[in-house]
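Asker: sequence first, then the predicted structure:
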Amino acid sequence: MFSVSRLTTSMHSLKARLIVSALLLILILMPLIGFGLNDAFKQQVKSASLNELKAYVYAILAVTEVNRDGIFMPEVLLENQFNVIQSGLYAVITTSRTPKEAASNSASFDAKFVEKTDSTATSSHLPPLNQVQRIAWRSSSLLGIEIPKSLPNPVKGQGQFSEVTLNKQPHLIYSFSVSFELPTLDNKDVKQSDNRFPITIHIIKDQTEFQQQVSQFTQQLWRWLMILMGLLLVIQMAWLWWTLKPLSSLETELNAIENGKANQLTHEYPTELQAVAQQLNTLLSTEQNQRKRYRNALSDLAHSLKTPLAVIQSQSDLSAESFEQVSYINRIIGHQLKRAQSAAGSAWHLGVPVVDVSDKLVKNLPKIYCRPLIAIEQTVQRDAIFKGDQADLSEILGNLLDNACKAAKGKVLLSVTHNAQSLIVQVEDDGNGIDKALQAQIFERGIRADSYKMGHGIGLAIVRDLVDSYHGQLSMGQSDLLGGARFTIIFKS
């Protein structure tokens, strides 16, 4: 099951961050582009429809004649869709006069107006849309269609583009208002305003074609955007692989150095990583030279101390107590020198195949412990790597196997396994084991377990200190397989 901790761990990876960033960029940017293009196309189609309706308005306006007898329109319009019943393209002319005008001198004109318009209308009576707006004329394509009670009524000289429901279907409508100047009468009582006749021309078009264009464009747009998103994902993954390839090479080389398969970084890296690679190579060379000088100095110190101690021990008049103390000092110096020589603190880049060391020990130790003959068996995974110094590994395995041979009756078993997290070393024998009362104290400094014939002395202390220097875990118990003691060491990878 996916967990928050797993997500947090993966987000520490530079590769994961780049992949997530690329995905977010694509998944957010592409839909925004899609919505923007789709909206722009809708506006463009609407603009085209508006221009088309405007052209129809001017076409209707060009053939419209108005006098005091009414509005005169051709029986057949040039645009054939206005002549076909329910064709989807309709035209309506409405007139709007204020109630005051409707009640004044224009009353006689209204009667004539209605009489004249009856000849071009689809019914014997054209009902008013409201108190001030009436239908003056409508195209033949509106036969059998109920006109909405309220139509747009823009100010004179202005147009209005909107939507209207006709026959329960959405339609686009463009309304344009104009005013015709009527012929002048000799009657001086007629006001100047009565000589102007305002009308509004409405062009109505079905939205089916508009919606089809938008729908087809939307489908094609998102189809291509999905294809583009897929291509971008492939390109992004290829780009990320190419960009991060030097980091993968650096990781591979570092693993090789850590496992002892290489001593330097040898690949050619980009400019940004080349300086890091050079610094790492300098650090590795410096550390190797320093460790070599340090070990040479320790060897010189050990050699210089060994001779004075040997001279002191060779004195004939040396008391037994003094001789024991000198021997004790000799052991302590040897122990501390071996501990100081450990490369655990600085040998992170070293790697030693365990089998190379274990094979030599298993081959040579039976020659020492031949009476009684001790059989040493090993079960070592051939690819197990000890990430440290070979001398340290030899010291650890040598002391554990040496102690096991001293305590064993006839058999010692060495087992080495590893996984991605740790290296596990176990040494078991078929001896009498170690008293449980001493197991809790045996790793304390100065405690000596004499339950073995030749004892666990300074060798076990060396093992403990070396294991601690590698941040490993050393434990002991009873062997389930052989019945004697069992020492277990775990080194974390």
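Answerer: Structure's in. What do you need? Residues are numbered from 1 along each chain as shown.
Asker: drop to CA atoms for contacts and neighbour counts, all remaining ones
Answerer: Fine.
Asker: three-state assignment of I376?
Answerer: The local conformation at I376, judged by DSSP: H, G, I helix; E, B strand; the rest coil, is strand.
Asker: ugh, wrong one, Y328
Answerer: Following three-state DSSP, we place Y328 in the helix state.
Asker: if I pick it, what's in contact with it?
Answerer: Listed by Cα atoms under 8 Å, 6 or more residues apart in numbering, Y328 has no contact partners.
Asker: now it: how far from I458?
Answerer: Distance, Y328 to I458, by Cα to Cα, to the nearest Å: 10 Å.
Asker: equivalent analysis for K46, please.
Answerer: For K46, the distance to I458 equals 95 Å [Cα to Cα].
Asker: repeat for M226
Answerer: 72 Å.
Asker: more neighbours: which of these two?
Answerer: Set M226 next to I458 and count neighbours by other Cα atoms under 10 Å: I458 wins out with 18 against 15.
Asker: wait, the more buried one touches I329, no?
Answerer: No. Counting by Cα atoms under 8 Å, I458 does not reach I329; the two are 11.8 Å apart.
Asker: which element follows the helix or strand encompassing Q43 toward the C-terminus?
Answerer: Secondary structure assignment for Q43, by DSSP states H and E: helix 14-62. Downstream of helix 14-62, the next assigned helix or strand under DSSP H and E is strand 65-67.
Asker: what's that following strand packed up against?
Answerer: With contacts defined as 3 or more Cα pairs under 8 Å, 6 or more residues apart in numbering; DSSP states H and E, strand 65-67 has these neighbours: strand 70-72.
Asker: what does the strand it packs on contact?
Answerer: With Cα under 8 Å, 6+ apart as the test, strand 70-72 has contacts from 64-66, 109, 112-114, 116-117, 136-137.
Asker: top of the residues you listed by number of neighbours, please.
Answerer: With neighbours defined as other Cα under 10 Å, the most crowded of the contacts of strand 70-72 is A136; it has 26 neighbours.
Asker: got a list of what the nearest residue to that residue once chain neighbours are set aside touches?
Answerer: Distance criterion Cα to Cα, 6 or more residues apart in numbering; nearest residue to A136, sequence neighbours excluded, is T94 at 5.0 Å. Neighbour list for T94: 133-137, 199-202 [criterion: Cα under 8 Å, 6+ apart].
Asker: between the residues you listed, which is nearest P353?
Answerer: Of all the contacts of T94, H202 has the smallest distance to P353: 92.8 Å, by Cα to Cα.
Asker: what number of residues lie near the closest one?
Answerer: Using other Cα under 10 Å, H202 has 28 neighbouring residues.
Asker: so which elements touch the helix holding Q43?
Answerer: strand 169-181, strand 196-206, helix 208-258.
Asker: ok, back up a step: whichever helix or strand the residue nearest to A136 is part of versus strand 196-206: what angle between them?
Answerer: Using DSSP H and E, the element containing T94 is strand 89-96. In terms of direction (axes from the mean of the first three to the mean of the last three Cα atoms, to 10 degrees), strand 89-96 departs from strand 196-206 by 150 degrees.
Asker: in addition, the following structure is provided for comparison:
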Amino acid sequence: MSRPLPSLSGRLVAAALLWMLALLLIGGAVLAWAFRDSVEREFGQRLDAMLRAIIAGTEVMPDGALVVNRPLGDPRFDQIYSGWYWQVSSPGGRLLRSRSLWDQTLTTMPGGDEVFFHQHQGPKGENLLVAERDFLLPDGDGRVHVLIAADLAEVAAGARRFNLLLASALGLLGLGMAVAVLIQVRYGLGPLRRMMADLDAVGQGERPRLSGAYPREVAPLAAAMNAVLDKDAELIERARTHVGNLAHGLKTPLAVIGAEMAASPDAGVIKTQLDAMRRLIEHHLGRAAAVAGAGRNPGERVAVAPVASDIAAALAKIFAERGLDVRVTVPDAACFHGHAEDLAEMLGNLMENACKWARSRVRVSAEGIGDGVVIVVEDDGPGLSPQQAASAAGRGKRLDEMTEGWGLGLSIVADLVAVNGGTLNFGTSDLGGLAVRLHLP
């Protein structure tokens, strides 16, 4: 036994939640990266401003010594190992540095006229963002290298705070969206649940078919189900009719047999009644088999020509002593959408009856039309009068009651044509006999 598949609502919710989670994770990662990049850029701009302030405050004393005579105004440059440092190197190798560096020296990179940013490890192992460049003093005799550095922990702390806030906001957003998805799926699948309830009511016999109003996307499914239910109801009604007819038909033979058994039994009378009962049973069993065929699913497209040719070959052998000319002129493109057994049953009965009544010729032709196929079976027998043809085309007329010798076969054909949605018409053939026109959509 195969395992049941997950529910439709579960599949929809799971797919929506997975997609939403992926979008939130990607969006959160992009926002976090953009925020950190923005903070680092702003941090670098602050260092660049401080670097320019140091350059503006650097002077050459009369004795040629360099001094920085303007404080930067940030007390962290005076706190030892605070993470904020500056350093100025004179052309002669003399080194000026902030009090926060104490006795440490930061490694400098080859300078230029433009500010160069890079990361470097500080005196306490902290991760520093360093900005440095060279410049020329008006009264100096060489290039001065200036450097300023700051601990990136401030940037990291700001990024952590933002990430925590971002994660909280995205988490609340995801929770709200998940609730919205659950509500949407439950609301969207409401018509299907209503259809299930209607089907349960049909199964319990509370109603014969689905009668609710459904959305445009579900309405075709409801219509298809109603078509199946209507078809089943038709089959059941046909079966009830056959059973009723059979029961009614058996009453008289049984009454006659009972009367004979009560008196002096007459074997001839009993045999006649038994034959009548057997014919009734065969008749209704045959019609029931035709009705049962309607309960099957539609088959593939069946070519008419091979089926008709096989039947013609068999009938030529059966009626060989009469020398009948059974001719099949059916194009290869003519097809019947259904079961090959149904087509063989209909053609076999029609062609057999044509052979029974024909004098010498039977002709089977077909043509494909827009919505199906038309098959014509003709013979050169006595045919039908216009009144008989009109009566045969009348709804509800049993073909085997029209003319003696027609038998059960044509009655079965009528049932098979009806359950396959086709029509059966009778007319006069140019061969002089009967022409049966079978239209199967």
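Answerer: In hand now; what should we look at? Only a predicted model underlies this, so the values are computations on that prediction, with no experimental measurement involved.
Asker: report the TM-score for the pair.
Answerer: Overlay of the two chains. TM-score (TM-score structural alignment, normalised by the length of structure 2): 0.55; 290 aligned residues with a Cα RMSD of 3.9 Å.
Asker: rewinding a little: highest mean neighbour count out of the helices and strands packed on helix 14-62 of structure 1?
Answerer: strand 196-206 (a mean of 23; mean count of other Cα atoms under 10 Å).
Asker: now it against strand 169-181, angle please.
Answerer: Using the same axes, to 10 degrees: strand 196-206 of structure 1 against strand 169-181 is 160 degrees.
Asker: which elements pack onto strand 196-206 of structure 1?
Answerer: Contacts defined by 3+ Cα pairs under 8 Å, 6+ apart place strand 196-206 of structure 1 against helix 14-62, strand 89-96, strand 169-181.
Asker: buried deepest among those, which one?
Answerer: strand 89-96 (a mean of 22).
Asker: run the chain-centre distance for that strand.
Answerer: 59 Å (Cα atoms, centre = their mean, to the nearest Å).
Asker: stretch 214-233 of structure 2 too?
Answerer: 18 Å.
Asker: buried set for that stretch?
Answerer: 214, 222, 226, 229 (16 or more other Cα atoms under 10 Å).
Asker: what does the helix or strand containing K116 of structure 1 contact?
Answerer: Per DSSP H and E: K116 of structure 1 is located in helix 107-117. Residues outside helix 107-117 of structure 1 that contact it (Cα under 8 Å, 6+ apart): 68-72, 102, 125-126, 136-137.
Asker: 7 Å - rerun?
Answerer: Residues from elsewhere that reach helix 107-117 of structure 1 (Cα atoms under 7 Å, 6 or more residues apart in numbering): 68-71, 136-137.
Asker: can I get those residues in a markdown table with distance to L301 of structure 1?
Answerer: Formatted as a markdown table, these follow (distance: Cα to Cα, whole Å):
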| residue | distance to L301 of structure 1 |
| --- | --- |
| R68 | 131 |
| D69 | 132 |
| G70 | 129 |
| I71 | 126 |
| A136 | 122 |
| W137 | 121 |
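Asker: confirm F487 of structure 1 sits in a strand?
Answerer: Yes. Under three-state DSSP, F487 of structure 1 falls within a strand.
Asker: what's L23 of structure 2 aligned with over in structure 1?
Answerer: By TM-score structural alignment, L23 of structure 2 lines up with L29 in structure 1.
Asker: any idea how far L401 of structure 1 is from that match?
Answerer: Taking Cα to Cα, one finds L29 of structure 1 at 66 Å from L401 of structure 1.
Asker: same check, this time on S415 of structure 1
Answerer: 11 Å.
Asker: need the overlap of contacts for those two.
Answerer: Residues touching both S415 of structure 1 and L401 (Cα under 7 Å, 6+ apart) are V427.
Asker: those two: who's more crowded?
Answerer: More neighbours surround L401 than the other of S415 of structure 1 and L401, with 25 against 16 (other Cα under 10 Å).
Asker: give me the element the more buried one is part of.
Answerer: Going by DSSP H and E, L401 of structure 1 is in helix 390-407.
Asker: one more: E321 of structure 1?
Answerer: When secondary structure is defined by DSSP H and E, E321 of structure 1 falls within helix 320-340.
Asker: any idea how many residues pack against the nearest residue to I311 of structure 2 once chain neighbours are set aside?
Answerer: Among residues not flanking I311 of structure 2 along the chain, G348 sits closest, at 6.2 Å (Cα to Cα, 6+ apart). Using other Cα under 10 Å, G348 of structure 2 has 22 other residues around it.
Asker: G348 of structure 2 -> structure 1?
Answerer: In structure 1, nothing lines up with G348 of structure 2, judged by TM-score structural alignment.
Asker: could you do L170 of structure 2 as well?
Answerer: Under TM-score structural alignment, L170 of structure 2 pairs with L225 in structure 1.
Asker: how about V130 of structure 2?
Answerer: When structure 1 is aligned by TM-score structural alignment, V130 of structure 2 is paired with I173.
Asker: what do we get in structure 2 for L77 of structure 1?
Answerer: So L77 of structure 1 corresponds to P71, using TM-score structural alignment.
Asker: one step back: got JSON lines for the buried residues of stretch 214-233 of structure 2, with distance to F162 of structure 2 too?
Answerer: Formatted as JSON lines, the buried residues of stretch 214-233 of structure 2 follow (distance: Cα to Cα, whole Å):
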{"residue": "Y214", "distance to F162 of structure 2": "49"}
{"residue": "A222", "distance to F162 of structure 2": "53"}
{"residue": "N226", "distance to F162 of structure 2": "59"}
{"residue": "L229", "distance to F162 of structure 2": "62"}
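Asker: restricted to helices, list the residues you listed.
Answerer: If you go by DSSP state H, the buried residues of stretch 214-233 of structure 2 have 222, 226, 229 in helices.
Asker: okay, these in CSV with distance to L199 of structure 2 next?
Answerer: Converted to CSV, those look like this (distance: Cα to Cα, whole Å):
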residue, distance to L199 of structure 2
A222, 10
N226, 10
L229, 10
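Asker: which stretches in the stretch 301-441 of structure 2 count as strands?
Answerer: Ranges of strands within the stretch 301-441 of structure 2 are 301-303, 325-329, 335-337, 361-369, 372-379, 423-428, 434-440, based on DSSP state E, counting those that start in this stretch.
Asker: need these in CSV (columns: distance to L17 of structure 2).
Answerer: Shown next, in CSV, are those (distance: least, Cα to Cα, whole Å):
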stretch, distance to L17 of structure 2
strand 301-303, 44
strand 325-329, 63
strand 335-337, 45
strand 361-369, 52
strand 372-379, 48
strand 423-428, 54
strand 434-440, 51
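Asker: so which of these gets nearest G258 of structure 2?
Answerer: Using Cα to Cα, those put strand 423-428 closest to G258 of structure 2, at 41.1 Å.
Asker: name the helices or strands packed onto the closest one?
Answerer: Where contact means 3 or more Cα pairs under 7 Å, 6 or more residues apart in numbering; DSSP states H and E, strand 423-428 of structure 2 is packed against helix 386-393, strand 434-440.
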